[in-house]
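**Q** everything below, folded, please.
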Amino acid sequence: MTDRSDIAAVLDGVDKRFPKAASFSRLLKSWRREQLRVLDGASLAVHRGEIVALTGANGAGKSTIMRLFCGLLVPDAGVVRVFGLNPADEAVRRRLDIGVVLPNDRSFFWRLTLRRNLEFFGALQDLPPHEAALSAESCAKRVGVDAALDRPFRELSDGMKQRAAVARALLNRPRLLLVDEATRSLDAGGAERVRTLITELARYNGVAVLLASHNLDEVAALADRVLYLEDGRVRIDGLPAAVGSEILARLQAREAEATR
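**A** This next block holds a predicted model:
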């Protein structure tokens, strides 16, 4: 995969910092807040038709990378590109065909039915009303929540809400799919359905998939390539079967260090 023309998303030398939480006593001493560097020269690429998994300890930067690619964050340094364009530019982002599934998503309207929610989000992505309605039906069926289309969103189980988030990510037929903890809250059947769908999107539709997961078994089953993040950079990049044991050892070491 050396042909740059098949690159869907790329980070090149990206830094990202966030303010550290400051206690009142520290604020009395200084108004200048310390910065927590989450990404430190991070670089990676995701190719069309490829499933790439991001792993790492909590706080390693997985969710930050997802938010950079979908334009919710901008880097402090370095370059972020999706299909050669800057996703932080709102006018550009609407043309990039990115599907996003983020954890703890609160953007659904709980009083509306699932159908009305999906049609609304389809309209936000510039789908005409008739097409938005058809896409809502089709995407709900693909993830197995079509029977709940006319139920208020608030009545859905956590697992159904998670599958609804996946359905929403598919409304615009994305070329890049960003999925943070894809199968969290799902039962075994629902998780397998979502994993199969992700695989089909990559294999048969050429969708580039970047997924963040703590589940190394899921990573091994789904990913073509796995990236391990530590101290703000990609430290391991390889086939799941080849690097899985090294990643597990590093995660266990980090966990042991955190509990000392």
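
**Q** hey, let's count contacts and neighbours off CA atoms from now on
**A** Will do.

**Q** which residues in the stretch 51-200 of the chain form helices?
**A** Using DSSP state H, counting those that start in this stretch, the helices assigned to the stretch 51-200 of the chain run over residues 62-69, 90-93, 114-124, 129-143, 158-169, 188-205.

**Q** show me how far the shortest one is from its chain's centre.
**A** Remark: helix 90-93 is offset 18 Å from the chain centroid, using C-alpha atoms, centre = their mean, to the nearest Å.

**Q** picking up where we left off before, of the helices of the stretch 51-200 of the chain, which is nearest Leu227?
**A** Between Leu227 and the helices of the stretch 51-200 of the chain, the shortest gap by C-alpha to C-alpha is with helix 62-69, which sits at 9.9 Å.

**Q** give the other helices and strands that the closest one contacts.
**A** Packing contacts for helix 62-69, counted by 3 or more C-alpha pairs under 8 Å, 6 or more residues apart in numbering; DSSP states H and E, involve strand 51-56, strand 77-82, strand 176-180.

**Q** could you redo those strands as JSON lines and give each row distance to Asp146 and mean neighbour count?
**A** Written out in JSON lines, the entries for these read as follows (distance: least, C-alpha to C-alpha, whole Å; neighbours: other C-alpha atoms under 10 Å):
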{"stretch": "strand 51-56", "distance to Asp146": "26", "mean neighbour count": "25"}
{"stretch": "strand 77-82", "distance to Asp146": "31", "mean neighbour count": "20"}
{"stretch": "strand 176-180", "distance to Asp146": "21", "mean neighbour count": "26"}
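
**Q** one more, so I can put them side by side:
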Amino acid sequence: MSGPIIELADLRRSFVVRRKVGRLRRERTEVRAVDGISLRVEPGESVGYIGANGAGKSTTIKMLTGILVPTSGSVRTCGLDPVPQRRRLAAEIGVVFGQRSQLWWDLPLRDSFRVLGALHRLDAGVAHRRSAELVDRLDLERLLDTPVRQLSLGERMRGEVAAALLHRPRLLVLDEPTIGMDMISKERLRRFLVEQREASGTTLLLTTHDMSDIERLCDRVLVVDRGRLVHDGTLAGLAETVALDRVLVVDLPGPHPDLVVRDVRHVDSELDGQRQRLAFDPRRTTAARVLSDVSAQVEVVDLTLSEPAIEDVVQTLYARPTEEPVD
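**A** So this is what the prediction gives:
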């Protein structure tokens, strides 16, 4: 099956919210959760879909998986119309929602995998081999006989990812997949997802508040704000669009007065000026030029360049007026 894995055209979803006004009257308000999103995701892409709480991410995912019907516009997932062809679509996608489980709460993890294999009508041998592969790669062996309700959140999330990949879906949708995990478990899961994508060509759509997940897993970033797509590009392009200050940290041979450099803001000094932080707008100057100007004044022993945190980039993007276009 060729064509895009996800194709949205002017997709919209509105909800009517009723709130009490006075003692006897209720007011109806239309809320646009998704407001005209158009995009394509091609096979094999790894896409981060990020936004603040209430921005429209979950509503979009529910429409592309067939849980919600769009108010208007169109959505096709794996070449299928998600609502009327929901059963066929279930064989093509795997979904992990951080706060909702597809595992059986009172069953051991092993039994959940067996039931899911049967639901997907997998050959018993194929299901067993695939389960064994996922159990090994996600370090689940010691958890197989533990009821799901007794697993920690991080352990359950690893089980959820294994369950979502059991039938080798073309599209894997992950909502906060590393929630509740320690740093080692997070990195192991990220490495596993990268390997799965390379081996199987799985398309990945990831929503998360952990920007490290985006940096490690995604080639493309979609930012949604108040139901509208406000950025579609790379992480580097997102940082350039927002253009937050970068910070050059220079270490000098000894104490030194605060440096004065053109197009640069002096942030602070330590050790009587032996270490100084200089912030600059990348649209006005470059790190090389700032370093050159500093070196003309004093010897530089060491330096580091701090890029803006992705959280700060996204927060700044959210703060833009909605009418301001973002390419």
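
**Q** dump the helices and strands packed on helix 62-69 of the first structure into TSV; add distance to Val10 of the first structure as well.
**A** Written out in TSV, the entries for those read as follows (distance: least, C-alpha to C-alpha, whole Å):
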stretch	distance to Val10 of the first structure
strand 51-56	12
strand 77-82	5
strand 176-180	12
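
**Q** quick one, which of the ones you listed is nearest to Arg32 of the first structure?
**A** Sorting those by C-alpha to C-alpha, the top spot, which is the nearest, belongs to strand 77-82 at 20.7 Å.

**Q** name the helices or strands packed onto that closest one?
**A** For strand 77-82 of the first structure, the contact count by 3+ C-alpha pairs under 8 Å, 6+ apart identifies strand 7-19, helix 62-69 as packing neighbours.

**Q** most tightly surrounded among those?
**A** Among those, ranked by average contacts under mean count of other C-alpha atoms under 10 Å, first place goes to helix 62-69 (a mean of 22).

**Q** that helix vs strand 51-56, what angle?
**A** For helix 62-69 of the first structure against strand 51-56, the angle between stretch directions is 130 degrees (axes from the mean of the first three to the mean of the last three C-alpha atoms, to 10 degrees).

**Q** let me have the helices of the stretch 51-200 of the first structure in TSV, extended by distance to Val82 of the first structure.
**A** Written out in TSV, the entries for the helices of the stretch 51-200 of the first structure read as follows (distance: least, C-alpha to C-alpha, whole Å):
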stretch	distance to Val82 of the first structure
helix 62-69	7
helix 90-93	9
helix 114-124	20
helix 129-143	24
helix 158-169	16
helix 188-205	16
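
**Q** aligned to Glu137 of the first structure, what sits in the second structure?
**A** Using TM-score structural alignment, the equivalent of Glu137 of the first structure in the second structure is Ala132.

**Q** give me the neighbour count for that match.
**A** 15 (other C-alpha atoms under 10 Å).

**Q** same check, this time on the one 10 residues further on
**A** Residue crowding around Arg142 of the second structure was assessed by other C-alpha under 10 Å; the count is 8.

**Q** what does it correspond to in the first structure?
**A** Mapped onto the first structure by TM-score structural alignment, Arg142 of the second structure lines up with Ala147.

**Q** from Arg106 of the first structure, how far off is that match?
**A** According to C-alpha to C-alpha, to the nearest Å, Ala147 of the first structure stands 22 Å off from Arg106 of the first structure.

**Q** ok, now Leu170 of the first structure?
**A** Separation of Leu170 of the first structure from Arg106 of the first structure (C-alpha to C-alpha): 18 Å.

**Q** and for Thr199 of the first structure?
**A** Separation of Thr199 of the first structure from Arg106 of the first structure (C-alpha to C-alpha): 26 Å.
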